[in-house]
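> how would this look folded up:
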Amino acid sequence: MKNLLKYTVVIFTLLTFTGFSFSQNEEIEVSGVLIENQTKQPLPYATIVLKDLDTVRVLGGTTTNDQGEFRLKTKENNFLVEISFMGYTTQVISDFKIENSAIELGTIELISESQSLDEVVVRGEVSKTVFKLDKRVFNVGKDLSSTGMSALEVLDNVPSVSVNIDGEISLRGGAGVQILINGKPSVLADGSGNSLGTITADMIESIEVITNASAKYEASGTAGILNIILKKEEKKGWNGSVSANTGYPSSHSVGLSLNRRTEKFNLFTQLGGGYRSSPRFSETRNDNLITGESISSEGTSYRNEAFMNVTLGTDYHINDYNVLTLSGNFAYEMEDQPSETIYKLMDGNDNLISNWSRNEVTEAINPKWQYDLNYRKQFKNNKDHTLQISGLGSFFGKDQSSQFSSRTLEGLEENRDQKTATDFNKVDYTFKADYFNPITKEFTLEVGSQYEINNVGNDFQVEDYVNGSYVIDENQTNNFEYDQKVLGVYTTAAYEKEKWGVKGGLRVENTDLSTLLVNTEESNNRNFTDFFPSLHTSYKVSDKVSFQAGYSRRIYRPRLWDLNPFFNITNNFNIRAGNPNLQAEYTNSLEVTSIYRIGKASLSSSLYFQNTDDVIERVSTIEDNVVFVRPYNVGQRNRVGFETNAKYIPTKWLTLMADFNMNYFDRTGVFENQDFDFTGSQWTLGITPKIKLPYDFDLEFSGKYKSDVETVQGESSGYATLDLGLRKKILKGKIMLSLSVRDVFESRIQENYILQETFENYSFGQRGRQVSFGISYGFGKGEAMSYTGKRR
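So this is what the prediction gives:
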């Protein structure tokens, strides 16, 4: 730990409020609700200050709660109200009426600093990130370079989040990430391959980044939680928008969003469909240091998908205090995955033994559906006093067949023809109940429970071409059944004063997990109960400086794709498989964050520490020149890191944003008599300039650098990449034209080295440049999909 801590530098700037003064007049209560101008979402933890109208002396202050509400009292009667929040223009209110010793300011909309620079038309440069007590909210609408992209590409532009070219998501460098849709598990985000592919950027309102979750959230995800919030308009009358995107390599999609709001009902729907082709160049080399033989491969594979997505739902306002929501989602994918790979087998003297090609033809259909019933009750004594009950069911199926054929080019004859067939079904149910009670203005209590059921069946068959016919390979053919039930209950309590607050909680979860390989009757059953405490606190020094601190304990339960032992034999010399005996990993997480503004700049910095036991690592082994990659529990990891996010608006036409993350880790563990003790580090840097051009053009560059990192068996290379986006607004934002180029210099790569005593392995992957053009149009009372600003 000494080696880790000596690298860590933390600088916090402290400012203080001026003193308060009081008069002997009758006490007046000032109240209101603060929301964000574009998204209409509440702004919690904003600063409300009362100042003397003549001397500008501070008379009192408070902060808004989770719902953006504030309430404070004063005995003065000659004052103004100043409202401020990091990244937003300070608003001053001096024109109000005092009635019955109360001033009701109503709903107040706060505008981002860059948005307010235009004095004629308020056009949306909303702040990308809004900070809350235990999470950050990333506004997707301003991400120009995500035009026409899927949710995976959008996530890759979120600060602290990385997505590699295989779709694996990490948060602050950690892979144990829990993905939620609208706060709940979803069939659209189950972590299987391109499951997020049917969600496009146009459908996403925001993404919540939760690096240190409170006990309210389920404990899954040692690295943290990413909650994707989908758009749902609630403006009265008819509202809607339509969008179309096209790009290269082939990437075409259309989307329609409709909403009808009346006094009793809010009807909403989203329709989307399209086709995309994702080429991927791959290169591998296996060196057997015992025999001297080596096998290399090189080729391009394609993932071609036609997809559609339909969401239907309604909010029924039974009365002023009860709302019932029913929604459903259906998605359908048709996959076609052709590929050709050239192999070379060399002996110890670097002489060619054999040279052959392997072609793949894979077809699959993936139906997905989900339904959600939600009831919310608001109690009459306080609108924050609520009870919410929900039930969710989902299904994901895959019917896939693959044909692999070989053709000898030189040397010894190679006959490696194979066929595979997959019949996959996954059914999930989630039941939740949450109760929130503001017992007093300062003290709130929350309790709840969640019961989740996951059932999976995966019937997998491999056939080898032998003596003129296909024969089932019994060693690779089986039916894998996976059954998991998780019951969780939690309670949290919060105490908040004007300048500081504290929130503590405890979550208890029982996990009942069983796996079975039907053909070979291999079973593995586990039942365990865990406790997950959390503690968060915040202190607001002034309207420009505040601090947050939090602790939580998390769990990463091995998911289906970690446990499933079936091989991916696309490259039958570099095979990935799961491990049915994998155990859960646990993480204790602690972080401290400062948030402050300096002139035209805003900055947040976090120092964090994570201790993880039974770390899940992907370990490579070699058998007959074939490298197998399987996950195993290997020892312990301590990680300390520093992260900072900054925003600077030097002029009305330029906005600069940057995020930087560096972490150092201490790795200890032993696997099959091999010592995995080592220390390492990794850092990432992202810089995004936004430029306002004449004639309502916006230009955005998004650059990212990721450094090399040492792994348990070798190292992974870093890379630098650049995305850009250009947008043109027409008819005050009703029509939006967008152009994006992702990976301009084709430098986003995945390169890994495995360096062991008996073998070495090299792998390289690259997807290449993507160009997309989009147009969207908002009608009724709506705006274009990527435009959510209010017009004067």
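
> rest of the way, CA atoms for contacts and neighbours
Noted.

> quick one, strands of the stretch 201-350 of the chain?
Ranges of strands within the stretch 201-350 of the chain are 204-210, 224-230, 237-248, 251-261, 265-288, 294-319, 322-346, based on DSSP state E, counting those that start in this stretch.

> After the top helix by length along the chain, which helix or strand is next? Please name it.
Under DSSP state H, the helix in the chain containing the largest number of residues is helix 151-156. Later in the chain than helix 151-156, the nearest helix or strand by DSSP states H and E is strand 161-163.

> before we go on, could you also do this sequence so I can check it against the first one:
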Amino acid sequence: MFLEMKKINSVLILVLFFNTLFSYAQTSPPSKIKITGKVVEKITKQPLEYATVIFLTADNPKPVAGGITNAKGEFDIEIQTGIYDIKVEFISFKVNEIKQKNFKSNTNLGTISLEEDANQLNEVIIRTERTTVEIKLDKKVYNVGSDLLVKGGTVSDVLDNIPSVSVDIEGNVSLRGNDNVRVLIDGRPSNAINIAEALRLIPADAIEKVEVITNPSARYDAEGGGGLLNIILKKGKNQGLNGTFIASAGYPENYGLSGTLNYKSKNFNLFTTQGYNDRNNPGNAITNTDFLNSNNEIINSVNESRTNERFSKGYNGNFGIEWNLNETTSWTNQVNYRISNGDNIDNVFQDFINSDNTFNYRRNRINDEISDNESFEFASNFVKKFKKEGHKLTIDGSFSKSDELNSAIITDRATNTSTVKFDNTINDQSQNRNLFQVDYVLPLKKGSQFEAGYRGDFIDLLTDYSVINDGVPNNNFTNSLEYKEKVNALYSQYGLKIKKFSFLFGLRFEDSNIQINQLATNDFNTKKYNNFFPSAFFTYEISDKSSASVSYSRRVQRPRGRLLNPFNNLSSNINIFVGNPDLDPSFTDAIDFGYIKRWEKLTFNTSLYVNKTTDAFQFARRESGDFVNGIPITLSSPINLATEYRTGFEFTLNYSPYKWWKLNGNFNFFRNETQGNFIYTDFSNRVITQNFDNVATSWFTRITSKVTLPYKIDWQTNATYNGPQDNAQGRSLGIIAANLAFSKDVLKDKGTVTFNISDVFNSRKRIMETFLPQFSSSYSEMQWRVRQFTVAFTYRFNKPKNEREKQPRKMQNDGDGGDYQG
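Alright, predicted model coming up:
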């Protein structure tokens, strides 16, 4: 079967190659004419994207021409002159047929309305299920509802199943191997202080879809050198009262209960999502370090092992109301609230080894950390649509407050002494964030559009960190860090379409005012800078099923939080992470070449990308000059390097060989070149230069298979491999991991039972090798969460499983609204 798949892949590549050549070379004969029109939903008048338009003749039962609608519901199809039957189809809608129409010249069919088919909505038909991954030229849309692997999981689990996206064992998100990613929730930056922890709190079942935008236009926030991820939460869009409830339980201890509910009438839509979870995420790590002399000979060693027990309880809820003031005006207000508390027990053992490899003594450090997090957000959205289609004004505002308190008691004892040491650390953070945005879209003459807008983002974060050693405050690790960020932005962009060519030109201006104040040391630092961020997109429609594009954008990555704070962790007393308050932002110029092709059963999307980043962040390890029982303390800090070049190639495939089998594959290969030196003065007043020039290549791939077995049992599997990668101070090793899930509909398809296994082989770890000449050589493994088993039960009322919900209003920055479409 594997050889057959290889042959199929080879044939597909050849077909793609010759089809592209043929499409470019072919010319339309004089007898061809152009048929245009628009497809909408009958009641709401919302455009239907991906509706199918087919032309048939009386002497040929097979379609002789056809196409699909774009995001505005529009189609543009070339046919020979003649008499045709036309069928307009869309999943879960009645077919609209136009019989025996004679076409002699270019014709606009106007607006074609489709009506929902109530009978189809209540049937469970495999072909009506939405594709898990929708591939578009400028983005990928991941629909969470059809993914069995994340039932009972969190947003982090969702992101780790998305093509092009990876989540490391600490919850940090990367896109195409680049961790400079901007994560949005409903088009807005998350109000959480620790975004990785926040993503683990929101239940997967609260998400409708995730949009992956690798090269955003000027309309988007310029933050995120690697691109954007937009997490869109469920809001409910169906008429009447309906909802979904999900209960889950797993091992290690993992319990969750969540639900979505909405009631929609003519003028109002009330919606809410509620979720509670009680979890334990046990993990483990090892770090074996050999310390070297000037001849790189081992003078002593420390073998460090640790186990983690992470207990957490959390509530995540929102409530909102959409008010249709009239046919052209809507106003939505929403409240989001999250609260959680946890107990993280970090048990560290350090075995000290002599130079002759004999055991010396053991040290045990137990870090018992208790955390309390709470955040509140109010968001408001106002949309005014004008008479001309596409002409609208959108006003958004959000106001949030977040508090996070982490306190830890560290107990330190060793076999070579009877003394027991007690350390206490307190990390108290409070953040206020306000966001205000205005967007205006003005369609001009046919085929062109103008957009403009303003965005103000204001953050005020205060971090108090203190350490007490055996009852005595340690001023070396105590500080209050005040971070204030004010970013005001203006943008404008213009798009037009000329025949099969589409153009979009944009320019964004951002004025940044950053204050980083260390209050304990009276060290005040203000950074002011303003920058222009241009963008340009060119698209060519080769045919109604294939397109090619090239795009450019400029992006910024501002350092925040842990990267800046010089005092935030003391779980290990010999390997300490230290933030760098003098970090500067990094800037990225990104170019992306894309191609997409659709066949009946296959969608293929590929891109070639080149990124150049100046002042790129890099983590550097160095000696501190301090020792613990003769063992040197190693510091790890982020620094700005000169330049980083990243080039890569990726492709994504959606393939449905049969009605009962769906495949999705993603492959990404990238080359990362770093150029720069780290120059610093060490503890003995020597000037040290570390050369970080390095060229590294790596790749990762993910394949997901979903099969419908007999008795209507769904089976979904995915496997991911992250290839090894070198850096200037060592290398990371390759990692393979797999997930597995089964589901069965019950209670006349109103309920679904799902069983999944996360990390089937218990192999998802970060494995690193580090070498610092004349100082140390180390090997480390870290597993944030061990293999997990989960059973989930879903119950739906007044909401058929495969119902296609009515299109929501297009919100700014949700990846749809305002994007220029020819």
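
> sorry, back to before: what residues does the longest helix of the first structure touch?
For helix 151-156 of the first structure, contacts defined as CA atoms under 8 Å, 6 or more residues apart in numbering pick out 140, 143, 146, 161-163, 167, 196-201, 204.

> Tell me how far stretch 142-150 of the first structure lies from the chain's centre.
15 Å (CA atoms, centre = their mean, to the nearest Å).

> In the second structure, point out the residues matching it.
Using TM-score structural alignment, stretch 142-150 of the first structure lines up with residues 146-154 of the second structure.

> go on, stretch 512-527 of the first structure?
Taking TM-score structural alignment, stretch 512-527 of the first structure hits residues 513-528 over in the second structure.

> Now tell me what touches that stretch from outside.
With CA under 8 Å, 6+ apart as the criterion, stretch 513-528 of the second structure contacts 478-487, 511-512, 529, 581.

> buried set for it?
513-518 (16 or more other CA atoms under 10 Å).

> longest helix in the second structure, by residue count?
In the second structure, assigned by DSSP H, the helix with the most residues is helix 2-25.

> So for that one, what gets flagged as buried?
For helix 2-25 of the second structure, a neighbour-count test (16+ other CA under 10 Å) marks 16, 20 as buried.

> Next SSE downstream of it?
Next element after helix 2-25 of the second structure (DSSP H and E): strand 32-41.

> got a list of contacts for that following strand?
Strand 32-41 of the second structure is contacted by residues 46-48, 51, 69, 72-81, 104-116 when judged by CA under 8 Å, 6+ apart.

> In a markdown table: the contacts of stretch 513-528 of the second structure, plus neighbour count and distance to residue 706 of the second structure.
Formatted as a markdown table, these follow (neighbours: other CA atoms under 10 Å; distance: CA to CA, whole Å):
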| residue | neighbour count | distance to residue 706 of the second structure |
| --- | --- | --- |
| 478 | 21 | 52 |
| 479 | 21 | 52 |
| 480 | 21 | 51 |
| 481 | 26 | 49 |
| 482 | 19 | 49 |
| 483 | 23 | 46 |
| 484 | 19 | 47 |
| 485 | 20 | 45 |
| 486 | 18 | 46 |
| 487 | 17 | 44 |
| 511 | 15 | 47 |
| 512 | 18 | 47 |
| 529 | 11 | 49 |
| 581 | 23 | 47 |
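
> which two from these end up farthest apart in space?
478 and 511 (32.3 Å; CA to CA).

> so how far is the match of stretch 512-527 of the first structure from its chain's centroid?
Counting by CA atoms, centre = their mean, stretch 513-528 of the second structure comes out at 31 Å from the chain centroid.

> Of the contacts of helix 151-156 of the first structure - the most surrounded one?
Greatest neighbour count in the contacts of helix 151-156 of the first structure, by other CA atoms under 10 Å, goes to residue 146: 29 neighbours.
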